[in-house]
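>>> Sharing a model prediction with you, sequence too.
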Amino acid sequence: MNEPTYDVVWPKSPRGVHAVDLAPRLDSLDGKRVAFLWDYLFRGDELFPLLADELAARFPTVEILDYDIFGNTHGGDEREMIAALPSALREHRVDAVVSGIGC
């Protein structure tokens, strides 16, 4: 008897990105500088002001750095922007980031 044969393909590929440990969670946002980052794609101009108001109500001494300070995280120069982001965050003494990514 001639049994059929089938090629089998494993759909899982090797990992392309290695996991890294997350930064420790802040105990509070009081007295901290929080940077907003946005890709300018979906309603960040509506949502970030609401979030800033809520954070200020909960943490009266939080300082919000608006997304326009850092620029668009998506677009033609996103690689350069993201590459420069760590030094920009250090320059502005940022303690935490809220990144808005629209779909």
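Great, that's in hand.
>>> okay, CA-based contacts and neighbour counts for the rest of this
Fine.
>>> Check whether residue 37 sits in a helix, strand or coil.
Classification of residue 37 using DSSP: H, G, I helix; E, B strand; the rest coil returns strand.
>>> now swap in residue 49 and tell me
Classification of residue 49 using three-state DSSP returns helix.
>>> With residue 56 as the reference, measure out to it.
10 Å (Cα to Cα, to the nearest Å).
>>> now swap in residue 50 and tell me
For residue 50, the distance to residue 56 (Cα to Cα) stands at 10 Å.
>>> ok, structure two:
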Amino acid sequence: MTGRESTISLEVYDPTGAIEADEHHAPRLADLKGKTICELSDRVWEDYRTFPVLRELLQKRFPDAKIIPYTEFPNVYGINADVLFKALKEKGCDAVIVGNAA
């Protein structure tokens, strides 16, 4: 070396492919009055037990809400997102219950 310092510039990219999201969630509904609530399940953890209870509690609190059971939708495990979104749109879902303990 001649005693001179050389400057090196490196540009590093995130290898995970992560991107920043401006919006993390859809805006919340003010309430569920008169809304169509759709249930989604991966058919793995006792949905046949929990969804009827959730359905009953929601109907008591929001009697004019329409609840479409998970049995009217495809299994969400491994489904193509476009197929799922199309099914949700066709049913007119305002809100979706996703996940069921486990």
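Arrived safely, thanks for sending. Note that the coordinates shown come from a computational prediction; the quantities given were computed from them, not determined experimentally.
>>> Next, the TM-score between them, please.
Laid over one another, the chains give 0.74 as their TM-score (TM-score structural alignment, normalised by the length of the second structure), with 88 aligned residues with a Cα RMSD of 2.1 Å.
>>> Looking at residue 50 and residue 56 of the first structure now, which is surrounded by more residues?
Remark: of residue 50 of the first structure and residue 56, residue 56 carries more neighbours, 16 against 12, as counted by other Cα atoms under 10 Å.
>>> Just give me the match in the second structure for the more buried one.
In the second structure, residue 56 of the first structure lines up with residue 59, judged by TM-score structural alignment.
>>> before we move on, what SS does its match have?
helix.
>>> Residue 82 of the first structure too?
helix.
>>> Pull the number of nearby residues for it.
Neighbour tally, residue 82 of the first structure, other Cα under 10 Å: 16.
>>> Tell me who's in contact with it.
residue 73 (Cα atoms under 8 Å, 6 or more residues apart in numbering).
>>> ok, now how distant is it from residue 95 of the first structure?
Residue 82 of the first structure is 17 Å from residue 95 of the first structure, by Cα to Cα.
>>> and what of residue 28 of the first structure?
Noted for residue 28 of the first structure: a distance of 11 Å to residue 95 of the first structure, by Cα to Cα.
>>> do the same with residue 53 of the first structure
If you go by Cα to Cα, the gap between residue 53 of the first structure and residue 95 of the first structure works out to 18 Å.
>>> ok, and residue 85 of the second structure, which helix or strand is that part of?
Counting by DSSP states H and E, the element that carries residue 85 of the second structure is helix 81-91.
>>> How about the secondary structure of the closest residue to residue 95 of the second structure other than its chain neighbours?
Once flanking residues are discounted, residue 95 of the second structure sits nearest to residue 37: 4.8 Å by Cα to Cα, 6 or more residues apart in numbering. Using three-state DSSP, the structure places residue 37 of the second structure in strand.
>>> What does residue 37 of the second structure correspond to in the first structure?
Aligned counterpart of residue 37 of the second structure in the first structure: residue 34 (TM-score structural alignment).
>>> separation between its match and residue 49 of the first structure?
Residue 34 of the first structure is 13 Å from residue 49 of the first structure, by Cα to Cα.
>>> higher neighbour count, those two?
Taking other Cα under 10 Å, residue 34 of the first structure and residue 49 do not tie; residue 34 has more neighbours (22 against 13).
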